[in-house]
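S.K.: fold the stuff below for me.
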Amino acid sequence: MVRKKTRKIMVGNVPVGGDSPITVQSMTNTITKDIDATINQIKELEMAGCHIIRCAITDIEDAKAVREIKKNINIPFIADIQYDYKLAIAAVENGADCLRINPGNIGSVKKVKKIINICKERQIPIRIGVNSGSIKKEYLEKYNGVNADSMVESALEHIRLMEDMGYEELKISLKASSVPLTIETYKKISQIVDYPLHLGVTEAGPVWRGTVKSAVGMGTLLSMGIGDTIRVSLTGNPIEEVKVGREILRSLGLLEEGIEIISCPTCGRTKIQLIKLVEEAERRLKHIKKPLKVAIMGCPVNGPGEAKEANIGIAGGQGEGLIFKKGEVYKKVAEESLLDELIKEIESL
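M.R.: Predicted coordinates:
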């Protein structure tokens, strides 16, 4: 993969674009003005590996809550604004690190200019978000409906508006619930602009279905070198969004952080409780941030040989198993001690 070189912006202390690592974002589903609930959820998302968090700002109480929330979290805060430019200004005044707006629903150019002015003053970037459901009627008519051309044209109109105001601290998203449309649209915009791109398949659906759609859509784009930050949109616990996002990046070699478990699908040769073993290993290893590849294999056939690229692993047998490192057998262990011994060896690394 050759990653497309984009401009670099700073969202708080996290770089996005350029040669910066691709980041995982999520969005809280709490009422933002419920400060304790919002802080607690953000802390849980931080623990899961979220790099940047976004919250909905629906009224002035939400905007004022940003100040207290920021004092209690460790990752950058994006304020998501719809329609009311005054809320965007209030969110920035209270410490938001970035805004997500659709300039088309903010209203007059004069209102957008007021947002730009305070963002310039405080060096706050803006994400221009265009979804397949928010395209102007004139572009729908010009390009015969919702497609990559009408979506890109909508985004370019907003980009030109910002640029005409002397503002270029932008990142761009063009999300659709259709995977093919999402891929086509991001490919098209990436050939036209060099702003960092925020990837996502919008309204992807329930956790299982949405995971598949997001992995196919974003994975395809990332494998082409397109994308600088991602958000998996699932109807479920936001922690699942972070877990899926991190795994998409890890599967492409774009995230060197945390444990990657390699495990076989089991078959008639498997003599140990492999599924239970893998689930327990995931639970007990989730706190480790060091990038390690761990293999948990059902039998010696799929053991040290097929998993020799793993840093460490185990292969089950009849009442016992092997622990191996880089494909070389290290020691033999009784089945009931296999996971404990594996974790002890991992922690020693």
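S.K.: drop to CA atoms for contacts and neighbour counts, all remaining ones
M.R.: Noted.
S.K.: the helices in the stretch 201-349 of the chain, which residues?
M.R.: Counting by DSSP state H, counting those that start in this stretch, the stretch 201-349 of the chain forms helices over residues 207-223, 238-251, 274-285, 338-348, given from the N-terminal end onward.
S.K.: equivalent analysis for the stretch 1-150 of the chain, please.
M.R.: 35-48, 60-71, 85-93, 103-106, 109-122, 137-142, 148-164.
S.K.: could you dump the helices of the stretch 201-349 of the chain to TSV with mean neighbour count and distance to residue 194?
M.R.: What follows is the helices of the stretch 201-349 of the chain, written out as TSV (neighbours: other Cα atoms under 10 Å; distance: least, Cα to Cα, whole Å):
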stretch	mean neighbour count	distance to residue 194
helix 207-223	20	15
helix 238-251	22	21
helix 274-285	14	38
helix 338-348	15	42
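S.K.: and for comparison, fold this next one:
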Amino acid sequence: MTRKPVEVAKRRHTRQVMVGKVPVGGGAPISVQSMTTTKTADVEGTLAQIYALAAAGVDIVRCTCNQIEAAEGLAQIVPRSPVPIVADIHFHYKMALAALEAGVAALRLNPGNLRKPNEIKLVAQEAKDRSVPIRIGVNAGSLHPELYEKYNGATPEALVESAMRELELFGEVGFDQVAISVKASNVPLMIESYRLLSETTDHPLHLGVTEAGPPPGGLIKSTAGIATLLAEGIGDTIRYSLTADPVEEAKAGRQLLEALGLRERKGLDLIACPSCGRTEIDVIKVASEAQAALEELHLPIQVAVMGCVVNGPGEAREADLGIAAGRHKGHLFIKGEIVAVVPEDEMVEALVREAQKIAEEGIEARLAAADPKAVIEANKDRAELLLDKGDDANNSSVTIEKIRRKTKES
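M.R.: Below is the predicted model of the structure:
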């Protein structure tokens, strides 16, 4: 019987906009975004970063357009970019007009910084004429002073009203190709703002925790906010805003979507045991070496690194490929089935080699090519390890006995 896949909450229905050839909303796959950190006027440097982001899994890239040199740079970048380019506009509406002239796929406007209604409507009209969508990018840190005073701070209601005011101005010129974000650096504020926004409009939503900071804290804050909303079915496109190389943003975004089952796996998913009393190797060291080596292959594969042969292959039976440490040996397994035994110092090389063969031949073919003696040798190693360290290598029975005594006393 085919097992029904487990899924997160059903996605909220939104209208769809097209950012270049990338659909956002309307049931399209959730897209990953990032932003370049180069000067946009540095065409070659910016393109190099865009290509690196695309290779890491980004679907859409945003570049700042804060001066005429940046707009001129966009005119050279857009035709050569492998992904759609969004121009980030803050204070100068003329930079938005210049970016449109440069051929960008979308604009991002911050209503807290670009405030004059006539200028906003002029940009919206130009975008409408060119069929270029706009993201209304509300930010708690740059909220319009009037709204800040009205709500006595940056509240979910204030952030959503800011977006709705901008949307009304767009509506006055008949422009509705709009995505919206209501970002904050405070995670609970960000979550509640998006929840309220999702109840207020059916426009696609771009998720992010702004100014999340450097890893690991920035990764944790961003994941806490973005994953919470995605698990509730809210969100159509995401960005990790990290104080780090933007490629790290791209990797984090892809990995989050893959972990939630919202995008097909494109790269490596490495799992490893946390170590225990039976561990025969330095799991952290081997896992790190395996991750570094396997990531270079750019294969959509799940690989497990397990510290012992007693439970390793069974616990990680869902992995495409894995290795479990025996007595100075590595037991290589595919979907929980032992296929080879290799020397301990060749475990990482064996994983890389087998991953390449799986990519070329497929899992079934590699299972058929298994060494028949490997299972016998693996079972022998497992039996020896159990004999040496026993069934209770972590001495849990002692703790269990204490628990029983405590519960009887009470």
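S.K.: mind checking the TM-score on these two?
M.R.: Superposed pair, TM-score by TM-score structural alignment, normalised by the length of structure 1: 0.96. Supporting alignment: 349 aligned residues with a Cα RMSD of 1.5 Å.
S.K.: include distance to residue 320 of structure 1 when you put the helices of the stretch 201-349 of structure 1 into TSV, please.
M.R.: Below are the helices of the stretch 201-349 of structure 1 laid out as TSV (distance: least, Cα to Cα, whole Å):
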stretch	distance to residue 320 of structure 1
helix 207-223	34
helix 238-251	30
helix 274-285	12
helix 338-348	8
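S.K.: ok, and the closest non-adjacent residue to the residue most central in space within structure 2?
M.R.: With the centre of structure 2 defined as its mean C-alpha position, the nearest residue by Cα atoms, centre = their mean is residue 253, 1.6 Å away. For residue 253 of structure 2, ignoring the flanking residues on the chain, the nearest one in space by Cα to Cα, 6 or more residues apart in numbering is residue 32 at 5.9 Å.
S.K.: the counterpart of that neighbour in structure 1: neighbouring residues, count only.
M.R.: The equivalent of residue 32 of structure 2 in structure 1 is residue 24 (alignment by TM-score structural alignment). Residue 24 of structure 1 has 26 neighbouring residues, counting by other Cα atoms under 10 Å.
S.K.: can I assume residue 24 of structure 1 is in contact with residue 227?
M.R.: No. At 11.2 Å, residue 24 of structure 1 does not count as touching residue 227 under the criterion of Cα atoms under 8 Å.
S.K.: stretch 225-240 of structure 2 aligns to what range in structure 1?
M.R.: Counting by TM-score structural alignment, stretch 225-240 of structure 2 sits on residues 217-232 of structure 1.
S.K.: contacts for the matching stretch?
M.R.: By Cα atoms under 8 Å, 6 or more residues apart in numbering, the list of residues contacting stretch 217-232 of structure 1 from outside reads 1-4, 16-17, 20-26, 179-180, 182-183, 186-187, 190, 196-201, 204, 211, 214, 241-242, 244-245, 248-249, 252.
S.K.: over to stretch 180-194 of structure 1?
M.R.: Where contact means Cα under 8 Å, 6+ apart, the residues beyond stretch 180-194 of structure 1 that reach it are 5-7, 147-149, 151-152, 174-176, 197, 200-201, 217-218, 220-221, 226.
S.K.: swap in stretch 314-325 of structure 1?
M.R.: Against stretch 314-325 of structure 1 from outside (Cα under 8 Å, 6+ apart): 270-272, 274, 295-300, 302-304, 308, 310-313, 329-336, 338, 342.
S.K.: output the residue interval of structure 2 matched by that stretch.
M.R.: Residues 323-334 of structure 2 are where stretch 314-325 of structure 1 aligns, with TM-score structural alignment as the criterion.
S.K.: ranking the helices of the stretch 1-150 of structure 1 by burial, who's on top?
M.R.: Across the helices of the stretch 1-150 of structure 1, the average number of neighbours (mean count of other Cα atoms under 10 Å) peaks for helix 85-93, which reaches a mean of 22.
S.K.: so where in structure 2 does that one end up aligned?
M.R.: Using TM-score structural alignment, the residues of structure 2 aligned to helix 85-93 of structure 1 are 93-101.
S.K.: mean deviation of that stretch from structure 1?
M.R.: Using mean Cα distance after the TM-score superposition for structure 1, stretch 93-101 of structure 2 ends up 0.9 Å from its aligned counterpart in structure 1, as a mean over the superposed pairs.
S.K.: off-centre distance for that stretch?
M.R.: Taking the mean C-alpha point of stretch 93-101 of structure 2 and that of its whole chain, the gap between them comes to 30 Å (Cα atoms, centre = their mean, to the nearest Å).
S.K.: ok, now stretch 226-233 of structure 1?
M.R.: For stretch 226-233 of structure 1, the gap between its own C-alpha mean and the chain's C-alpha mean amounts to 5 Å (Cα atoms, centre = their mean).
S.K.: repeat that for stretch 17-31 of structure 1.
M.R.: 5 Å.
S.K.: which residue, other than its chain neighbours, is closest to residue 139 of structure 1?
M.R.: Beyond its immediate neighbours in the sequence, the residue positioned closest to residue 139 of structure 1 (Cα to Cα, 6+ apart) is residue 150, lying 5.3 Å away.
S.K.: that neighbour contacts residue 140, correct?
M.R.: Yes. The pair formed by residue 150 of structure 1 and residue 140 meets the contact definition of Cα under 8 Å, at 6.1 Å.
S.K.: so after the helix or strand encompassing residue 383 of structure 2, what's the next helix or strand?
M.R.: Taking DSSP states H and E as the criterion, the element that holds residue 383 of structure 2 is helix 372-389. With elements assigned by DSSP H and E, the helix or strand that comes after helix 372-389 of structure 2 is helix 396-409.
S.K.: export the helices of the stretch 1-150 of structure 1 to JSON lines and tack on distance to residue 232 of structure 1?
M.R.: As requested, the helices of the stretch 1-150 of structure 1 are arranged in JSON lines below (distance: least, Cα to Cα, whole Å):
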{"stretch": "helix 35-48", "distance to residue 232 of structure 1": "13"}
{"stretch": "helix 60-71", "distance to residue 232 of structure 1": "23"}
{"stretch": "helix 85-93", "distance to residue 232 of structure 1": "24"}
{"stretch": "helix 103-106", "distance to residue 232 of structure 1": "23"}
{"stretch": "helix 109-122", "distance to residue 232 of structure 1": "27"}
{"stretch": "helix 137-142", "distance to residue 232 of structure 1": "27"}
{"stretch": "helix 148-164", "distance to residue 232 of structure 1": "20"}
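S.K.: so which of these is nearest residue 287 of structure 1?
M.R.: Proximity of these to residue 287 of structure 1 was assessed by Cα to Cα; the nearest stretch is helix 35-48, lying at 8.0 Å.
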